[in-house]
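# no sequence on this one, just coordinates:
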């Protein structure tokens, strides 16, 4: 734990030096209790930057492959992910998705902050894709407020496919918390869809991205 805290204390000023982040709406993130930070997804850096600029630790799920990479790069990746409270999970398939949501629910049940990218995969063209309903399931199951988050510029610093980031400036915007209740939203798939669409609309208002009215296909050339 001491090593994790120490690494975080080193990473935070380094990120400010390298990325010169402009952070807006930081006070919108509750300092205590469970909260979901739902963000757009443009770069691998997104899940690293948010925990480093947020006013409290934020746990993201990360593919377990990242924790098994060999060599110096693998060591650096594991060190950084551990420092920002990333949680290793197996990805791929319906069962692993459900297992990931249960892990996330456990984070929230412990009163912690959990970060999620409702689009799933990183956007390759800069557009905001349709959100998947896991974020709504988490909000309804936990009762945690949802803070919409927009990242701008991370795709220029580390585009999809780039091995290492380059210096540049990024912006992180934390929006007003959304409070979702089962009583107001109802239950079932339609309720989860409606809540997810509300969250994605809030993200788009912060990011200004063009909306792609479909799910993101990570294998699509577009």
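Okay, I see it. All values reported here derive from a predicted model rather than from experimental measurement.
# CA only for contacts and neighbour counts going forward, please
Fine.
# all the helices of the protein, residue numbers only.
2-19, 46-53, 71-83, 94-109, 134-142, 154-157, 182-185, 189-207 (DSSP state H).
# this is the other structure I want to compare:
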């Protein structure tokens, strides 16, 4: 009920009015059953503009911090994020990461549309970065089709570091669903999961027209911060690199 109120009465009409958006490919979104909407990630605004253009409810796993802030402001934020289809995910530990995967798998098995950002965080410069393999693992465990989504122009509406949303024309492209049933039973095979993830990212590159960068967006941010501080960043251990690959973020980080 709260989701419908937000989408059709409060937020949806406002976004449609102030930000004219060209939308194509909505026929590629399944009308029933679970499906993954795998999107590039340019801005916090992505999680608001895309669901408004989809008939079905879209659920995005979100940072737990959005739901736990104390006081009246915290309660309002919790109501807001719940109302736009977000669910809280604790990502503070390895077990929490697995819990996030399990939550997304449960939602898909229940027949929901789930939004996922395979890059794991917002692009720092508008380019498309290497995807985390969690999206592949989820697809393999659920059999859900993966619908690639290209958000175009949201980084101009809501630039990183800006608290303002600026009037710009946007475009959202929904690509043809990707079917990975040929890999059924191979969840956990890291080579298969990497192959699937790379196919998703290649499709997103073609759909969005973005330049592709073969490193993780989080690593790119780390390197940029280190360079700005004049510090030589440490090379992560192999175990840390593997751990960073597990869970695709589904809300701006």
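All right, it came through fine. Just so it is clear, the structure is predicted and the values come from calculations on it, not from any experiment.
# next, the TM-score between them, please.
The TM-score (TM-score structural alignment, normalised by the length of structure 1) is 0.92; 221 aligned residues with a CA RMSD of 1.9 Å.
# that older thread, the helices of structure 1: which one's closest to residue 60 of structure 1?
The closest of the helices of structure 1 to residue 60 of structure 1 is helix 46-53. By CA to CA, the value is 6.6 Å.
# one step back: the helices of structure 1 into CSV, with extra columns for distance to residue 117 of structure 1 and mean neighbour count?
As requested, those are exported to CSV (distance: least, CA to CA, whole Å; neighbours: other CA atoms under 10 Å):
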stretch, distance to residue 117 of structure 1, mean neighbour count
helix 2-19, 21, 14
helix 46-53, 9, 22
helix 71-83, 16, 16
helix 94-109, 12, 16
helix 134-142, 8, 22
helix 154-157, 14, 20
helix 182-185, 21, 12
helix 189-207, 10, 19
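# closest one to residue 118 of structure 1 among these?
Closest among the helices of structure 1, once you apply CA to CA, is helix 134-142, at 6.2 Å.
# give the aligned range of the closest one in structure 2.
Aligning helix 134-142 of structure 1 against structure 2 (TM-score structural alignment) gives residues 134-142.
# not counting sequence-adjacent ones, nearest residue to residue 202 of structure 1?
residue 148 (6.1 Å; CA to CA, 6 or more residues apart in numbering).
# does that neighbour touch residue 39 like I think?
Yes - if you go by CA atoms under 8 Å, residue 148 of structure 1 and residue 39 touch, sitting 6.0 Å apart.
# overlap of the contact sets of those two?
residue 203 (CA atoms under 8 Å, 6 or more residues apart in numbering).
# so who does the nearest residue to residue 22 of structure 1 once chain neighbours are set aside touch?
Distances taken as CA to CA, 6+ apart place residue 171 nearest to residue 22 of structure 1, at 4.6 Å, with adjacent residues excluded. Contact partners of residue 171 of structure 1, counting by CA under 8 Å, 6+ apart, are 21-24, 150-153.
# check residue 28 of structure 2 too.
Taking CA under 8 Å, 6+ apart, one finds 147, 174-177 in contact with residue 28 of structure 2.
# again, only this time at 6 Å
Residue 28 of structure 2 makes contact with residue 176 under the criterion CA atoms under 6 Å, 6 or more residues apart in numbering.
# from residue 192 of structure 1, how far out is residue 211 of structure 1?
19 Å (CA to CA, to the nearest Å).
# equivalent analysis for residue 135 of structure 1, please.
In terms of CA to CA, residue 135 of structure 1 sits 8 Å off from residue 192 of structure 1.
# check residue 139 of structure 1 too.
9 Å.
# ok, the closest residue to residue 50 of structure 2 other than its chain neighbours to residue 148 of structure 2 distance?
Spatial nearest neighbour of residue 50 of structure 2, excluding adjacent residues (CA to CA, 6+ apart): residue 172 at 7.2 Å. Using CA to CA, residue 172 of structure 2 is found at 11 Å from residue 148 of structure 2.
# again with residue 228 of structure 2
34 Å.
# over to residue 59 of structure 2?
For residue 59 of structure 2 relative to residue 148 of structure 2 (CA to CA), the value is 15 Å.
# how far away is the aligned partner of residue 95 of structure 2 in structure 1 from residue 138 of structure 1?
Applying TM-score structural alignment, one finds that residue 95 of structure 2 aligns to residue 95 in structure 1. Using CA to CA, one gets 16 Å for the distance from residue 95 of structure 1 to residue 138 of structure 1.
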